[in-house]
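Visitor: sequence isn't available, so here's the structure alone:
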């Protein structure tokens, strides 16, 4: 070693390099015990030798555990304090005598307690041989007591009991289920060159303007779903204008059953009437606010005849029925106008009761009114058509109705696919009356589920638009 303040000598540098040089050989294991077991064995031999007052010797073997269950008085109790041991039976030592002092500078190792020492008494078994039930957690319901003699299942304590959910409501009303399945089965045949003419199975729409909430849906009937036919009903919901000057049009059309391309005719009828109303929506809003029903009837009759006239000119016969509803967005205007031609229904739900408000069709040209006077005698002789006058296709009578809505009313316009079961099945009227008599209108999914509630014997397409008045 160098003196204080001096640098390391050359001998110190050699010793330092030999000790930490990576190329130096290993010196082997340490001469003394370095593991935890070696240290524990050394301390144990030292303690035993100190207790005997002689040199270190072999440690006595530990007492083996008795399997025959000795009596409680033969088992040594646990020491009350650290380092204190209970006197052995028959040794003559006093219970309160202090143990021999340990060897200086060596820690005293506490004796290892016997595994067969006294344990706390086990709880008594029940009469059925099962362990006692654990008390439930605070705030949880108590377990239900079992009746004697009942089959015993798995014991579950502290588990909350929930009431099972009610079974889902049936998707039909009436005494018997419908013939067809409730979900779509086959898709319509598609033309790769006319994919834009494909008709989806279901169309759903909704809106809220002014004091009314609108829900509209058009879905394929069970028969068309089963046969893979396209939906013949078409639905159009459009808003023209903005703010309080806006006008909402709901148009639905149904193609003739036997006509080829019936779904295309229905879609064209909705598109053409939508274009005509959109061009004249400003004058229509003014007439609605002023309640000029005569002007509305004549103007809408002209628009309807033009639309259906285009379809008759293309096919030579009526190929679709058309029904429309006009809803002003002005909250102060509660006039609701229905117009159209063809089959379908118009209903009003008030105070939980359905009432048909379908306007009566006017008499056709040349037809005598029911209560009119007959000026000529009908002999019942058929008159052959004149070869010089072409036969005109039958005209579909125009229907018009304007009504003032009251808060709480529900006005529904629908195609014949829903109008026929409503008129023929009282259970369907009662079901929809309960569902729609609430203060708020249902959501889109709920409205769809209500409209597609089926009745045996009615499998046509269904299209409906309902308005809830606030």
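Guide: That came through, no problem. Just so it is clear, the structure is predicted and the values come from calculations on it, not from any experiment.
Visitor: from here on, contacts and neighbour counts on C-alpha atoms
Guide: Will do.
Visitor: can you map out the helices along the stretch 151-300 of the chain?
Guide: Taking DSSP state H, counting those that start in this stretch as the test, the helices found in the stretch 151-300 of the chain are 222-227, 262-279, 281-290, 293-315.
Visitor: out of these, flag the one nearest residue 394.
Guide: helix 293-315 (10.0 Å; Cα to Cα).
Visitor: helix 281-290 and the closest one, what's the angle between them?
Guide: Counting by axes from the mean of the first three to the mean of the last three Cα atoms, to 10 degrees, helix 293-315 lies at 140 degrees to helix 281-290.
Visitor: which residues touch helix 293-315?
Guide: The set of residues that contact helix 293-315 without belonging to it, under Cα atoms under 8 Å, 6 or more residues apart in numbering, is 265, 269, 272-273, 276-277, 284, 287-288, 317-320, 339-341, 398, 400, 402.
Visitor: which of the residues you listed are buried, as a PyMOL select command?
Guide: Applying 16 or more other Cα atoms under 10 Å to those, the buried members can be selected in PyMOL as follows:
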select buried, resi 265+269+272+273+277+284+288+317+318+319+320+339+340+341+398+400+402
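Visitor: hmm, back to that, in CSV: the helices of the stretch 151-300 of the chain, plus distance to residue 185.
Guide: CSV is the format used below for these (distance: least, Cα to Cα, whole Å):
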stretch, distance to residue 185
helix 222-227, 5
helix 262-279, 19
helix 281-290, 41
helix 293-315, 31
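Visitor: and of these, who's closest to residue 37?
Guide: Closest approach to residue 37 among the helices of the stretch 151-300 of the chain (Cα to Cα): helix 222-227, 82.9 Å.
Visitor: dropping in the other structure now:
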């Protein structure tokens, strides 16, 4: 960078007047110093009583190189003041739901239900495994926010199995509202199911590559039965459960779904939602009366073939109901949000997952998997 070699040259002085060497013309020096901007302090080296010659008014000198004392961050003049605020979640329909869009009361430890008191209103997670990208959110529903009760949904995003038989395991559970400790049940069953499946991954991998649904069904029933037995849960802990297993080996295109109760799996293809876990007669799966622990022997198992570019959605009924129950605006809104060329960031996904619709005020848990393209 070309510029003054000293602080004195910046003000038009060729050398430091205090240096030893060639004499400095004092009158000329003071002509320069007298024209300095106000606020700059200079030591006067003239003999006491020496008059300073009057100088004509001159404009302040401009340094050869102007550097601000504190650099100012660059900012686009067109950027609005609220560029960092998304505001309330979007809603479908002419009017937003009657409930406020933000949490109100929360549970208290005085209820002695410490699990409820320490359960956060929102969980947010994500991962990137090979060509698979995951976004996951579990949200307390509007009605629970209003009442000050805890989120009864739960979710898990993890990996299970050895490298040669590894799966991305995604699980969601919706505690049954009438069960006293359903929030505890949903939390424990999602985690215990993951542990039980981890011990069966080699068998699952072999059955998957052989496309043996009967063997997969036997493995799933055994794993869930063991989870029920180990937890010793009763009907006060009743919950639904859905587990999606995605092989991390990109050569395997089938995915495995274990399901008990309502909620389930959808696939977003070419901008449209398709049910990912239909029963064999082609009708929609309806297991709303089923829940763990008593339904451990009726686990539904489904093999789902996928293609690069698909988006899989695993969710509780807080999101699957508006996708299926005559709400095309809601389905279209999320299809537009999640079928673009870019996977949303965690914060964008959370905001999109909070899209509201009248009459749908339950907890909402949604996990999406973007199947990468080659």
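Guide: Looks like it came in fine. Only a predicted model underlies this, so the values are computations on that prediction, with no experimental measurement involved.
Visitor: quick TM-score on the pair, please.
Guide: In this superposition the chains share a TM-score of 0.69, using TM-score structural alignment, normalised by the length of the second structure; 291 aligned residues with a Cα RMSD of 3.3 Å.
Visitor: which one of the helices of the stretch 151-300 of the first structure lies nearest to residue 334 of the first structure?
Guide: Comparing those under Cα to Cα, the one sitting nearest is helix 281-290, at 8.7 Å.
Visitor: which residue range of the second structure does the closest one align onto?
Guide: Counterpart in the second structure of helix 281-290 of the first structure, with TM-score structural alignment as the criterion, is residues 201-210.
Visitor: in the matching stretch, what's buried?
Guide: Buried residues in stretch 201-210 of the second structure, defined by neighbour count with 16+ other Cα under 10 Å: 201, 202, 204, 205, 207, 208.
Visitor: go on, stretch 344-363 of the second structure?
Guide: Judged by neighbour count (16+ other Cα under 10 Å), stretch 344-363 of the second structure contains these buried residues: 344, 346, 349-357, 360-363.
Visitor: now distance to residue 151 of the second structure too, for the buried residues of stretch 201-210 of the second structure, in a markdown table please.
Guide: Output for these, formatted as a markdown table (distance: Cα to Cα, whole Å):
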| residue | distance to residue 151 of the second structure |
| --- | --- |
| 201 | 31 |
| 202 | 34 |
| 204 | 32 |
| 205 | 34 |
| 207 | 36 |
| 208 | 34 |
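Visitor: so which of those is the closest to residue 34 of the second structure?
Guide: Of all these, residue 201 has the smallest distance to residue 34 of the second structure: 84.9 Å, by Cα to Cα.
Visitor: wait, the closest one sits on residue 160?
Guide: Yes: at 7.2 Å, residue 201 of the second structure counts as touching residue 160 under the criterion of Cα atoms under 8 Å.
Visitor: touching both of the two, which residues are there?
Guide: Listed as contacting both residue 201 of the second structure and residue 160 by Cα under 8 Å, 6+ apart are 166, 167.
Visitor: what about residue 259 of the first structure, distance to residue 316 of the first structure?
Guide: Residue 259 of the first structure sits at a distance of 11 Å from residue 316 of the first structure (criterion: Cα to Cα, to the nearest Å).
Visitor: same deal with residue 244 of the first structure?
Guide: If you go by Cα to Cα, the gap between residue 244 of the first structure and residue 316 of the first structure works out to 41 Å.
Visitor: between these two, point out the one with more neighbours.
Guide: Between residue 244 of the first structure and residue 316, counted using other Cα atoms under 10 Å, residue 244 has the larger neighbour count: 15 against 12.
Visitor: contacting residues for residue 342 of the first structure?
Guide: Residue 342 of the first structure neighbours (Cα under 8 Å, 6+ apart): 320, 321, 322, 323, 396, 397, 398.
Visitor: counterpart of it in the second structure?
Guide: Following TM-score structural alignment, the counterpart assigned to residue 342 of the first structure within the second structure is residue 261.
Visitor: then residue 231 of the first structure?
Guide: Correspondence of residue 231 of the first structure to the second structure, assessed by TM-score structural alignment: residue 151.
Visitor: cool, and residue 437 of the first structure?
Guide: In the second structure, residue 437 of the first structure lines up with residue 339, judged by TM-score structural alignment.
Visitor: find the nearest non-adjacent residue to its match, please.
Guide: Computed as Cα to Cα, 6 or more residues apart in numbering, the closest residue to residue 339 of the second structure that is not its neighbour in sequence is residue 271, at 5.9 Å.
Visitor: that neighbour: neighbour count?
Guide: Look at residue 271 of the second structure: counted by other Cα under 10 Å, it has 18 neighbours.
Visitor: just to revisit the earlier point, out of the buried residues of stretch 344-363 of the second structure, who's nearest residue 123 of the second structure?
Guide: The shortest separation between residue 123 of the second structure and any of those is 9.2 Å, and it belongs to residue 350 (by Cα to Cα).
Visitor: contacting residues for residue 140 of the second structure?
Guide: 121, 122, 150, 151, 152, 153, 362, 363, 364.
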